[in-house]
Every structure is written in structure tokens, then in C-alpha cells.
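*Asks:* need the 3D shape of this:
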Amino acid sequence: MTTPAPLHEHLCRHARERPDAAALLWYGRAITWAELDAMSDAFAARLQALGVGAGEPVVLFLNNCPQYFVAHYGIQKMGAIVCPSGPLNKAHELGYQVGDLQARVIVAASDLLPIVEQVRGQAGSTLAHVFAVHYADWLPEVPNLPLPAELQAARAAPRIRQADCEDFEAAVQSGACPAPVARGMDDVALMTYTSGTTGLPKGAMLSFANALFKTEVTAQANDFTQQSMVLSVAPLYHIAGMLMGVNVPIYAGATQVLLFRFDPQALLQAIATYRVTHWYSIAPMNVACMQLPGAEHHDLTSLQRNPVTSFGIMFTEPLARQWQDFTRGSCLSYEAAYGLSETHTMDTGMPVRAIRWGTQGKPMPGVAIRILDTATGAELPRGELGEITVRSPGNFQGYWNKPEATAATLRDGWVHTGDMGRLDAEGYLSFTGRMKEMIKVSGYSVFPEEVETLLIKHPAVAQAAVVAEPDAAKGEVVKAFIVTKPGQSLTAEALIAWSRENMATYKAPRHVRFIDALPATGAGKVLRRLLKDL
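*Replies:* Alright, predicted model coming up:
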């Protein structure tokens, strides 16, 4: 471990030692360490000039872009708190978060300003200052990767000029430096909103020390070095994308190829063009890349590490072998981790020389995991199913202004996750599902993730998600939402019959509905609550 220092100090160090080296590559535009450091300094100074104080929340409302890094580290340099809000949020969702934080300042993409204005118009809104980010500002004249439609539109759109909305680009090009701010490693640096174990979204307060700890162990577990070429496409506002994109490459001093969003053509071209060595992906991304016509013509042999998160599609051993064959190299692909916002994620990691499929790996160094009986709270022996609890230097400081919720989740230094799982004899963790999403069928406990894992073994099923359906006789039964593979046909009756042959009868779906796509977050996590609304 290094001498404890906030991650923005690692950014400053790289700027001193290698000022002209590329920190970010944005569709062919190189942004150096010196530029990233200077612009984040200027933004920190501008926030101070506005009267933003240490410990004050500042909201980020934008997609992947270099400006995200500048804002994130500028906020932390002057001691304020980074508060990401997913750019898919609508006015009521953004308004709830802004209201909970009592936030005065927001950094928002120009195409999202109508939503920001709706929030500012709400009674009691505290938003007083808006920085508008124009995505096209840092794009090169001739991009070397395919631009998504949103960036093409941004290039054609006029710059937003409003009296009450400041141009982010002008703010970060001032060359100003912030006044020194005394902040300790245990001070809150980041607040990510999560539903936690229950209820409305809550701000999980994470400190400089929490972020540094998880960043260090993640970098070491996945062999990130200064020589790594990292591809970042997972949403930076999501805790996993933030760890693997905003934090780890900055800590390691690695060059990062940044994409606005996932596009298989741009992604494969980026790997081949920049000789990418590390890519954190979500399982459907791997599948989409392999299905792209002409994908085999891209040289992907530079890939060394590809940690994968199973959302919607399970990343199984056969799929990993298929991906390794597809890349025609020595790429190690494996289930990335188990983790949650309250622990700055990555509580487990997969030992790449001893991969155990169907698990999320072993606890990371410095992380302790216990499985507790949900009725008694007693620790259970290896192999038994119970609630996952976690203790580590990554554990959050509590929920913002929610002392009761904090007390329920954070007890004696342990985060009670509300997740169910088991540890095997060798210490590998298997995550089974969320306690609150558990389906009770005639008294039997059914975990959605387990049924979904079995359903996607059917040769015609591309994706599956299951929810509880009320039933007069059994209390609840399983209802499945199915996305079929292209060119495949399947009936509900055939899938139900197949399920009864391949899983316990009480787990088998009683109802099946076919849909074109599963509703999901920007990070790819299936939103079962929206399926229930269907």
C-alpha cells in the first residue's frame, strides 16, 4: 500500500512526473495529465469563488466524457462532495436527489438542461448555479472512432448561452488554482445514491480513505500499471464504472480510452487501434461484440484482462472460452466481483489462477465477509445460505441525513447488505439474490438470480428476468420475462415445461411473457421493479 493520499493527489503526481503523457483518449483527442490537472484545479478555484465550501454536495448530471473527470477531481480538490446523478434520471428523480442534498450547484450536460430547469422550477428548489457541459468541446476535428448519435448531435448543436447557466469550458480554461483546503482521509468525498436494503434512494457517504482502499486493492488484483491501456465504457456515474474508470487508471497512471457509451463497432475498433490491455465489461457487451458482423476482422490480441459483471446475462465458463477464442489471445476473462455502493464495491475478486465459475470470487485483502442467519443474526457455517455482511476499510460512513437507515445497515463496523449468499469451504462467495426480491412460493424461498441463471441455459433464451406474481393458492409464484435469441422461436408452454425438467418445480415459472428488451440502468442492471409495473 502507498502512503495514504486522496486520489486527486495521485493525479497531481502524474501531472508533475509525466505532464505530456496522455491521461485520456477521447475519439482521437489526447488529454494530457498536465491538462487534466490544470483544468480540475481551475474548476476547483471557480467553485471556491462561488462560495462552495468544504463538505458541500455538488451534483454531476452527465454521461461519460472527459469533462466528467475534470469536474469530479475539481470538486474533490476543493473539499466538496461529488454527487453523481444518472443521466437517465427524469425531473422527479433528479429533483428528489437535489432536494435531499439541498444542493446549490450542478454540472449538467447541455442536452439535459431542460430537466435541470424543471427541477429549478420546483417549489423549494435550492439549485442556484448550473455549469453546462458541451460534449463536443473536446472532440477532435476528425475522430478516429465512430461517434455515437448523441455526440454527432452535440457537434451540430449551438453552444448553450443562458444568463443563469455558466459555460463549463470557460470555467476550466481560466488557469486559476484553488486555495489550499484541509481535508482528512476520513472526510466524505463521494456520495452515490442507492436504495440500500430498503426504501427510497439514499446517499451513501464514502470517504477519501474508502475510495483509496478499494482503488488500491482493485488495481493490484487486476494488474493495472502505468503501462496499461485501459478501455472505459461502463457508466462513470455508477460505482463500478467509477472505480474502474475514474479511480483505478488515475491511481495507476494508466492511459485510458474513454467511450461515451457502449457501441460494439467503436469498442472493437478502439481495442485494435490503441492496443487496449484492460477492459471492464458487462456480460451483454461481450456477447454483442461477438455478434457484430465483421467483428472477426478486428485485432483484439492485445487484451490481457477482462473482468466482467453478470447483468442480464451470466458470464459462464463456456461464454468466457468463447470470448477468449474470439480475441485470439491470452485474455483472462472472469466474473469481476461482488460489491455494493455502501462498500465502494469490489468486496471480492476472482483469483485468476483459480477461477471458480458460478461464484463472485474470494474476499479482497483487508475485506472480511460473514454469512448470518436472517432470523437469529448468528454467523452460519461455510456452505449455508444467509445474509452477506461485509467489513473493510471501504465501508461507507453512513447515509446522508438518514441516521435510522444508517443504524440499520451499518452495525459494529459491518455492512448488513440485504443480500443473500454463501461462502464455500475455500472461501469463495456465491451471491444468490436480494432479500427484498426473494419470492415465497408455498413457503419456499426462490431467488430471482438463481432462476434467471437456469433460464438462460435454454438454447433459445438470450436474457431472462423473474419477479413475484401473487397467487391465491401459493402466496406467490414465479413470473419470467424473456428475451429470445435472434431467429429463435419459443412458446411460454415450452419454456415452462423445460423449466420443470431443469429446476425444482416451485422455482419453475408459472407465467412467461416475451419482451423485446429488459429494462435496465445505464450500467446494465435489470430493473425488476419496472417489470412488476408491466
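
*Asks:* only C-alpha atoms from now on, for both contacts and neighbour counts.
*Replies:* Noted.

*Asks:* number of nearby residues for residue 444?
*Replies:* Neighbourhood size, residue 444 [other C-alpha atoms under 10 Å]: 13.

*Asks:* was I right about it contacting residue 504?
*Replies:* No - the pair residue 444 / residue 504 is not scored as a contact, 10.5 Å apart, by C-alpha atoms under 8 Å.

*Asks:* which residues touch the residue nearest to residue 362 when sequence neighbours are not counted?
*Replies:* For residue 362, ignoring the flanking residues on the chain, the nearest one in space by C-alpha to C-alpha, 6 or more residues apart in numbering is residue 428 at 4.6 Å. Going by C-alpha atoms under 8 Å, 6 or more residues apart in numbering, residue 428 touches 356, 359-363.

*Asks:* one more sequence to fold, the one below, so I can look at both together:
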Amino acid sequence: MGEFMTESLKESLESFYAAKVWEDMTLGKALSAWSENYGDNIALTEADRQVTYQELEREAGRIGAGLQRRGFGKGDKIVLQLPNSIEFVISAFALFKLGVIPVMALPAQRKTEIKGIMEKSGAKGYVIKDNYLGFDYKSLAREICRESQTPPAVIVIGQSDEFIAYEDLREGPELSDEPEIGSGEVGLFLLSGGTTGIPKLIPRRHADYLYVAQKTAERCRLDQESVYLAALPVAHNFPLGCPGLLGTLTVGGRVVICPVASPDEIIPLIEEEGVTITGLVPALAHMCIEFLELDDGYDISSLKVIQVGGAVLDSYLAARIEKAFACTLQQIFGIAEGLICCTDLADGEEIRYHTQGKPISAYDEILIVDEKGREVPEGEYGELTVRGPYTIYGYYNLEEVNQSCLSDQGYFKTGDKARWQNGNLQVAGRLKEMINRAGEKITPSELEELLLRHEDIGDVQVVGIEDQELGERICVFILAQNKGLTLNGLRNYLVGQQVASYKLPDQLVYLEAWPLTNIGKIDRKQLRVLGTQR
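*Replies:* Reported below is the predicted structural model:
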């Protein structure tokens, strides 16, 4: 909780949300209700495997019972580092039922992040797959155990060696007596999406996370006929609950699990499984467009909605995505710490291409403020701050950080630059991504959108690079499709677009491929490193 946010204000907000907003339901109990309501309906599909709602409930109970026999109980933490799989879903619900808190680690994270996450959370367990995409997770687990004062119990899906075999947890009676868990208690830890240091732990409660899944499912108009493709790493907030896996299950739909986030997996699965909705980050959506342009033999007409979020989506690429996929584009903006905004499926192109829509909840309270915390007029950019029934009051065990990320009225400071446009939110990127060139402030997305209109530019990123004379210089990165463009050529093109002289780029770098983060976003931190080296 922030330094100036009073306990009485927090209690008042919590009482209101509990009475007016949240359903008194845990994630584990929700699965039991879905099993009763949807029974033999298929909940999950992975390759040739299918799991019904009843089977998912039963398997989660078995794994939960196995964990309970090995000493895990309410309040314990387990780091869950699994690729997209049926076992991921079963394991997560087993932990929800036990009141054990899963820490949602990403498959791409390695020793530095995992060890830091273990230490921050005090996790007693670590669930991994033996090998994924050529990486040996057992070797990682051995290193972590050797360097830990209290090594975690390691549970392995696949060849377990000296560790606990996941399959062994299934042996024995099912979970017969679930512990009493309050819907307002912490149900899971998401990880912050920062690109520096150890990820921060984001405590999400059973009731608030279910609420997000339900409200985004409503905004996406999901129902029992919906087929959601989980293409991004499902431990991430976007494919996990916005509406993602959980939102689809709330309405009795079917989740198709994509093992690897790549176009040659995603596009065939849309055709084979009759996928109706999926969520992608802009870089992956762009790769899928290129895949479809190379091979137009796929029938993806089942797809009705493509959500794109996780990074700023310029309007030019938005239009290309909607045309290539021949379905409705839904822009989504969200933070793992809380606020989710989406465009509505009925919105016109102006809203869907240029904004991120409206908050999913009527109880989300948004203020866009200047550097002194004063609210700015509509149409002006400022920092996006929010409080509401699913936005956190602070990170886990980080009181010093929490004092700076909350206002005295409990508004969470997102660090995003945004403005209101005719009642819809328009996010321009992270405040720290703003380029300060000789005292002038430049928004990268503004230049990126103009550059994408150039006939020889397929994809582009604009980044500020530290510069002794200018403070920061403007560096343009282009994928190496056409190396005929020069820096002067770019500058002349932008002058023709009536761009101010202080916004003209100082550097041009060609790349063969984008450096990507764990979730598939373009890694702007790595771009800065590359720009410095040129």
C-alpha cells in the first residue's frame, strides 16, 4: 500500500467491491461449477488430446491430492514454469483448489529470473517440463537447488530422474476435502512485464481475477460455441484471463492449446480446430500476415475476432491485420496489475484502429494526470492512473516500490502515456519510451505510424539512443527487406509528411529479425543496445 493511502480508504473500497462487484467464488470452486454446468463438453484440445470439463475437474483434484500428500497446503507458493499444455491447466487448477499460490513463470525465463522469483516468493515447489524447445529444465532446476538454502521440491512432467514425477502425483485417492479459501484471498501471482531486473510479483485474488475473465468474455461476446486459441504463453495475463483460457471456460467454450507461438503453428490450428477467437501481440500478428501472404491456401474463415495487445498497435498495421485475417480486430490494452480496456466488436474502424476502447468494468476509475498529479483535459496526453475492483494496491513484499506507484487516493500509476479520445482510451506507449532529443519530446509511435506508410517499409521501430550531445538521438530500425533506403531518404520522406525538424531521425539500422521478449513483444531494451553498438 502506498505511503499516503489510508487504511480506511482501502477498507472502504474493499467493502464496496465485495458488496457490489465481486462474486463470492474461488478459482477452484469455479472449475467445480463449470464441470457441473458443462459436463461432457470439451474444455481443452491439444494436438490429438481432448479433455472435458468433468475430466479437468477430476484431474485437478487428483494432482491436488498428490501435492497435498507431499506436504503442500494453503498459503504455500509453487513456481509453475510450463509451456502451453493441458498439464499447465490441470496444475494451475490443482493449486487453486488447494489454496497453494501458483507463481506464473514463463518458459523463456532462465536462472537469474527463476532464482529471483523463488527467493522473492519463498516458493516451496517448482513444476517444470523435462525439456521444451531444446532447453533442459532439469539442469536449470539442479542449479537452483544447489544454490538455494532451502531447495524447492521439483516436480517434472516427463523424464523426472531424481525429482518428483508428475505422474506419481496422480496415484492415490482424489482430493476429498478442499480447504476453506476466501474469494478475496490471493489466488495467483502474475509477473510484471518489465524488461529489467527480476520480475515483480503481482498478487491477484480469486474474485478479482474471475471478474476480469467474466467481463472480458462479455466484451468479446464469448459463448459455448466459442473456440479460443491460446497462442501466446498462457502463463501471461493476456492469454490466461483477458478473456483467454479462463474467460473461455467461464462460458463453456473450448480452448485450443498452441504449443509454440509461431505462424506455422497458429494458422493451421485456426483452420483445423475452427478457432473463432485468438489473441496476439503486434509482432506476432505481423509475422502471421507474412505467413498468409506466402501461403494463401489456408481456410481461416472460422475466425471471427482477433485480439491484438501487449504493445502499441499503429493504425496502419491494425488495418492490415483485419484485412489479412478477414475478421473483426479488437484492440486490447491491459496491465497485469489490473486495468483492462478493449474496443467493442460493434465499434467502427476509427475506434478499433486508433484506440484501445473502454474499460471492461463500470467500476474502473481512470485519471490521466500530468507530472504533478493534476488531471489533464480530454485530448491531452498524460500518465494513465487507475483504481478499481481488480487493480492491485501494490506488489508483493515491495513496500518501497509501492509507496511510489500509488497516489494518495489509491490510484495505481501505470507508467503509460495515454489520453481520452471521444470517450475511448488511446495509449501511446510507456512514458520511459518517450524520446528526449535536445529537450524536445518525441513519441515513437507517431513516427512509426508515418514510416509504415512508406511503400518500402514493412515493419519499423523507433527508439531513443543515449547521445552525449543530444541527450537522446532518434534511431529508426527496419527489417532488412529493402536496404535501398538511406537515412537522408527517410528524413526527406518525413519532411514530405510535414514532420517537424526536431522529430527527424538521426540514425538508421537494418536488422534481419526483431529481438523479442519472453512474451513475443519486440524488445526495445535490446534495440537500444544494438543502436549504441552501431
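
*Asks:* what's the residue nearest to residue 362 of structure 1 aligned with over in structure 2?
*Replies:* Under the alignment (TM-score structural alignment), residue 428 of structure 1 pairs with residue 424 of structure 2.

*Asks:* ditto for residue 396 of structure 1
*Replies:* Aligned counterpart of residue 396 of structure 1 in structure 2: residue 392 (TM-score structural alignment).

*Asks:* for residue 226 of structure 1, same thing?
*Replies:* Checking TM-score structural alignment: residue 226 of structure 1 goes with residue 224.

*Asks:* how far away is that match from residue 254 of structure 2?
*Replies:* According to C-alpha to C-alpha, to the nearest Å, residue 224 of structure 2 and residue 254 of structure 2 sit 8 Å apart.

*Asks:* ok, those two, which is more surrounded?
*Replies:* Between residue 224 of structure 2 and residue 254, counting by other C-alpha under 10 Å, residue 254 is the more crowded of the two (28 against 14).

*Asks:* the more buried one is in contact with residue 50, isn't it?
*Replies:* No - Residue 254 of structure 2 is beyond contact range of residue 50, at 9.8 Å (criterion: C-alpha under 8 Å).

*Asks:* shared neighbours of those two, anything?
*Replies:* Both residue 254 of structure 2 and residue 50 are in contact with 42-44, where contact means C-alpha under 8 Å, 6+ apart.

*Asks:* residues touching the aligned partner of residue 512 of structure 2 in structure 1, list them.
*Replies:* Matched by TM-score structural alignment, residue 512 of structure 2 corresponds to residue 516 in structure 1. By C-alpha under 8 Å, 6+ apart, the contact list for residue 516 of structure 1 reads residue 483.

*Asks:* if I've got this straight, residue 516 of structure 1 is in a helix?
*Replies:* No - per DSSP: H, G, I helix; E, B strand; the rest coil, residue 516 of structure 1 lies outside any helix segment and is coil.

*Asks:* first to last residue in stretch 456-474 of structure 2, what's the distance?
*Replies:* Stretch 456-474 of structure 2 has an end-to-end distance of 20 Å (criterion: C-alpha to C-alpha).

*Asks:* can you state the residues of structure 1 onto which that stretch aligns?
*Replies:* Per TM-score structural alignment, the counterpart of stretch 456-474 of structure 2 in structure 1 is residues 460-478.

*Asks:* centre of the chain to that stretch, how far?
*Replies:* Here the centre of stretch 460-478 of structure 1 is set off from its chain's centre by 27 Å, with C-alpha atoms, centre = their mean, to the nearest Å.

*Asks:* check which residues of it are buried.
*Replies:* 460-469, 476-478 (16 or more other C-alpha atoms under 10 Å).

*Asks:* ok, now stretch 416-432 of structure 1?
*Replies:* Those would be 416-423, 428-432, for stretch 416-432 of structure 1 by 16+ other C-alpha under 10 Å.

*Asks:* what's the span of stretch 308-321 of structure 1 from first residue to last?
*Replies:* Per C-alpha to C-alpha, stretch 308-321 of structure 1 runs 13 Å from first to last residue.

*Asks:* ditto for stretch 428-443 of structure 2
*Replies:* Terminal-residue distance, stretch 428-443 of structure 2 (C-alpha to C-alpha): 7 Å.

*Asks:* now which residue in structure 2 aligns to residue 492 of structure 1?
*Replies:* By TM-score structural alignment, residue 492 of structure 1 lines up with residue 487.

*Asks:* any idea how far residue 503 of structure 2 is from that match?
*Replies:* Residue 487 of structure 2 is 13 Å from residue 503 of structure 2, by C-alpha to C-alpha.

*Asks:* these two: who's more crowded?
*Replies:* residue 503 (21 against 16).

*Asks:* look up the closest residue to that one, ignoring the ones flanking it.
*Replies:* Nearest-residue entry for residue 503 of structure 2: residue 442, 6.5 Å, with adjacent residues in sequence omitted and distances by C-alpha to C-alpha, 6+ apart.

*Asks:* please name the residues that touch that neighbour.
*Replies:* With C-alpha under 8 Å, 6+ apart, residue 442 of structure 2 has these contacts: 434-436, 503.

*Asks:* any idea how far the residue nearest to residue 362 of structure 1 lies from residue 360 of structure 1?
*Replies:* Distance, residue 428 of structure 1 to residue 360 of structure 1, by C-alpha to C-alpha: 7 Å.

*Asks:* hang on, the earlier thing: once you drop chain neighbours, what's closest to the match of residue 396 of structure 1?
*Replies:* What sits nearest to residue 392 of structure 2 in space, not counting adjacent residues and going by C-alpha to C-alpha, 6+ apart, is residue 337, at 5.7 Å.

*Asks:* do the same with residue 419 of structure 1
*Replies:* Leaving aside its chain neighbours, residue 419 of structure 1 sits nearest to residue 434 (4.5 Å; criterion: C-alpha to C-alpha, 6+ apart).

*Asks:* okay, now the one you found: neighbour count?
*Replies:* Using other C-alpha under 10 Å, the number of residues around residue 434 of structure 1 comes to 19.
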